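Visitor: A predicted structure for the sequence below; I have some questions about it.
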Amino acid sequence: MLHYHFTDADHWPDVLSCAEIRPTWQRGGSPLTVHLSKDPDPSGLRWKLRDRTVRIAVRVPHDEAHSWLEWSRPYLAPEERFSLIEPSSVNQWNGDPASWFIVERPIPMADWVYAEDLAAVQRLWP
């Protein structure tokens, strides 16, 4: 399945030079993770992340891309989870949590399909 990782233009050179999207997010004893979305539109992200203009399309095995809604239960306190989601609807602040996925490993360039800068409307990779 095609998923999308969003980053900002300042971090793109580091991602490209490492030739992988490194897992950097961790919460409540979870493994380090990479966040993905099945939605190519950044408006589905949490409002704090919508300014990330670099979109990297990736293909990861279905069994490695965990639904954020399911994955987050043991790692986030109920009140924190509740603050990030509004069940059964998309809201203007938190985007669409049903489209969020977690991968618990780096995503190497071999798994990338393309990268593009949405603000400059240009292909960055390949």
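Guide: Nice, thanks for sending it over.
Visitor: C-alpha only now, for contacts and for neighbours.
Guide: Noted.
Visitor: Grab the nearest non-local neighbour of residue 47.
Guide: Nearest residue to residue 47 in three dimensions, chain neighbours excluded: residue 93, at 5.0 Å (C-alpha to C-alpha, 6 or more residues apart in numbering).
Visitor: my bad, residue 35
Guide: Using C-alpha to C-alpha, 6+ apart, the closest residue to residue 35 is residue 102 (4.9 Å).
Visitor: what about versus this one:
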Amino acid sequence: MLLYHFTEAADWPGVLASGEIQPRWHRGSSPCTVHLTNDPDRGALPWRLRDRVVRIAVDVPDSDAHPWLPWAGRYLPPEEHFSLMAPSTVNQWNGRPECWFVVERPIRMDEWTCVDDVAEGASLWVADR
């Protein structure tokens, strides 16, 4: 499944050096996850993440990519549903949660397809395939 992970420009050198996108987000008893979207546009992201300019395209097995809404419904407390599960048509602060996915493991460089700086329109890295 082709998905996109967005990160800050300052974090990109560390991601490249490690050779993987580390899972860093969790709530309560949820596993740590890498957050992704199937939309290459930053507008699909929650408003507070839309300034992230490095877009890493990944190709992960469908079975590893969990759609956000059912996944979050299992792990998020009800008081967080409005802020993290409602689309921007309902909650002006959110993006498009129907486009979001999580992966519960690191995403290795051999699963990356390309990396772009979307603000500059520049390619930062391309897979040797």
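Guide: Nice, thanks for sending it over. Note that the structure is predicted; figures quoted are calculated from it, not measured.
Visitor: Please state their TM-score.
Guide: After superposition, the two chains reach a TM-score of 0.94 (TM-score structural alignment, normalised by the length of the first structure), with 126 aligned residues with a C-alpha RMSD of 1.5 Å.
Visitor: quick revisit: corresponding residue for the residue nearest to residue 47 of the first structure in the second structure?
Guide: Using TM-score structural alignment, the partner of residue 93 of the first structure in the second structure is residue 93.
Visitor: Its match in helix, strand or coil?
Guide: Following DSSP: H, G, I helix; E, B strand; the rest coil, the label given to residue 93 of the second structure is coil.
Visitor: quick one: contacts for it?
Guide: 46-48, 83 (C-alpha atoms under 8 Å, 6 or more residues apart in numbering).
Visitor: now the helices: where do they sit in the second structure?
Guide: 12-18, 68-75, 81-85 (DSSP state H).
Visitor: so which of those helices gets nearest residue 109 of the second structure?
Guide: helix 12-18 (8.1 Å; C-alpha to C-alpha).
Visitor: ok, average deviation of the closest one from the first structure?
Guide: On superposition with the first structure, the mean distance recorded for helix 12-18 of the second structure (mean C-alpha distance after the TM-score superposition for the first structure) is 0.3 Å.
Visitor: Residue 100 of the second structure: what's it in contact with?
Guide: Per C-alpha under 8 Å, 6+ apart, neighbours of residue 100 of the second structure: 35-38, 67-69.
Visitor: how does it look with 6 Å?
Guide: 36-37, 68 (C-alpha atoms under 6 Å, 6 or more residues apart in numbering).
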